[in-house]
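>>> Quick check, what structure comes out for this input:
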Amino acid sequence: MSRLWKSMSGTTQAIDVINGGVKSNALPEQAFAVINHRIGIDSSSSAVESRDTSLLLPLAQEFNLTFTAFGELVSDPSSTSSAGKLSLDYLPTRRPLEPAPVTPLDSNAFGLLAGTIRSTFDTHRRLNESSDEKKNEVFVAPGMPTGNTDTRFYWKLSKNIFRYKHHHSKSSAHTIDEFIELDSYLEMIRFYMTLILNSDEARDI
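Next up, the predicted model:
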């Protein structure tokens, strides 16, 4: 399995912020790091907490640190004086978010979405004009992205929650030079227009 698909099918970890020290000629008295996890659907926040705690515990013991994880005292060097403190916890403004529920694939809602995707591909890219239709046939397969920050607001509203963007070209996001190719942008507009019209006409979703 490629690294890309592996990161989309399980829990990920990224150390996004590291800070410590105030001068170039003095060791920092304090340091901190912010770790971002996207939890896979086969895991939970408690499992991630246990893993992170178990990874840091040997370091706390090696360097004689008092270790506190998520409000609980994990390691306290009682035999000798502590050389410092190590704390593991959530940011004050963030709380753990469990993986999103899995959307059923045998629903009419998924059928409408899949049909809209195929229709947009066929229309925008003229796939049906090819003499070899089998070669250009589009298959819609489900996936499970781990970034589910916004979906939590809809969990009690519907079990049919789809995170999909009709975007299939070179692009760059979350950086200083974000861009998207013009043809792909126009295809996205066509997709959302078709989705709105199809949803308006549907009576069984």
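>>> going forward, measure contacts and count neighbours with C-alpha atoms only.
Fine.
>>> and Asn198, what does it touch?
112, 116 (CA atoms under 8 Å, 6 or more residues apart in numbering).
>>> Please report the distance of it from Gly111.
11 Å (CA to CA, to the nearest Å).
>>> do Leu197 as well
15 Å.
>>> Name the residue in those two with the higher neighbour count.
More crowded of Leu197 and Gly111, by other CA atoms under 10 Å: Gly111, with 14 against 11.
>>> and this one, so I can compare the two:
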Amino acid sequence: WASLEAVPRQRRRGGGQGNSAETAAAAYEKLDAWMRDSVVEIVKNLREAPLLVNVYGKGSRDEKPWIETEKGVEEENWEVLRRKWEGGVAPFPDGVIFVEELMDDDEGEGDRNRDGDGITRAWGLVVQGKGEECGPACYLLKTSKVKAGSGCGLGMGLGCTHFCLVRVNSFRETAQSQLKNCWLLQALQAQAQ
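Next up, the predicted model:
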């Protein structure tokens, strides 16, 4: 998140610890852990995307970070959030995750596939921690929402959402291709074992 670096260094907790390979690997492990710990909350709030998830340290009970989700956060509102952090109105997060639906340029309606009562969508996620050693990482999230049929759930609108989260490997390959290849790679690895 570009404006994260715009906050004066004295307002940040922690800071840069060098740029060694070990430090970078630890930073990416931390970002991956934040994504694993936050993805269920993110999926629950996708109806109100774009989202900005603030990640704060570790919780006292289960060693997972405390997260706070800002809903409907458009890019034009980022400056307001940054001023809240600078002014001490809101605590400065240890990291942020920005979530936005990906649009397919060819169709103009997004990466949505409708299959009966189901809807599949692709989402782009950017996560960044504070400090020079914790640069941004990009992820793809695929959600498939299925509503229960008229014979199930007695018409109560029940359904479920399945999701798949994968780290972006290439910005030259499409999101759908990377999500598809992730599943193919997992199947090949399972056969090899």
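>>> What does the superposition give as a TM-score?
The TM-score (TM-score structural alignment, normalised by the length of the second structure) is 0.26; 97 aligned residues with a CA RMSD of 6.0 Å.
>>> what's the burial count for the closest residue to Ile180 of the first structure other than its chain neighbours?
Distances taken as CA to CA, 6 or more residues apart in numbering put Ser171 closest to Ile180 of the first structure, at 4.7 Å, once the chain neighbours are dropped. Close neighbours of Ser171 of the first structure, defined as other CA under 10 Å, add up to 12.
>>> Please identify the buried residues of the one helix or strand Tyr28 of the second structure maps to?
In the assignment (DSSP states H and E), Tyr28 of the second structure maps to helix 21-44. Buried residues in helix 21-44 of the second structure, counted by 16 or more other CA atoms under 10 Å: 24, 27-28, 31-32, 34-35, 37-38, 42-43.
>>> next one: stretch 191-205 of the first structure
Residues of stretch 191-205 of the first structure classed as buried by neighbour count (16+ other CA under 10 Å): 191-192, 194-195.
>>> Let's see which of those end up in helices.
191-192, 194-195 (DSSP state H).
>>> The helix holding Tyr28 of the second structure packs against which elements?
Secondary-structure packing of helix 21-44 of the second structure (3 or more CA pairs under 8 Å, 6 or more residues apart in numbering; DSSP states H and E): strand 51-56, strand 118-129, strand 137-147.
>>> okay, the angle between the helix or strand just after the first one and helix 21-44?
So that's strand 51-56 of the second structure. Per DSSP H and E, the first helix or strand lying C-terminal to strand 51-56 of the second structure is strand 66-71. Orientation check (axes from the mean of the first three to the mean of the last three CA atoms, to 10 degrees): strand 66-71 of the second structure against helix 21-44 gives 50 degrees.
>>> Against which helices or strands is strand 66-71 of the second structure packed?
Checking 3+ CA pairs under 8 Å, 6+ apart, strand 66-71 of the second structure ends up next to strand 51-56.
>>> picking that back up, what is the nearest of the buried residues of helix 21-44 of the second structure to Thr69 of the second structure?
Nearest to Thr69 of the second structure, judged by CA to CA, of the buried residues of helix 21-44 of the second structure is Ile42 at 7.9 Å.
>>> Could you pull up the contacting residues of that closest one?
51, 53, 69.
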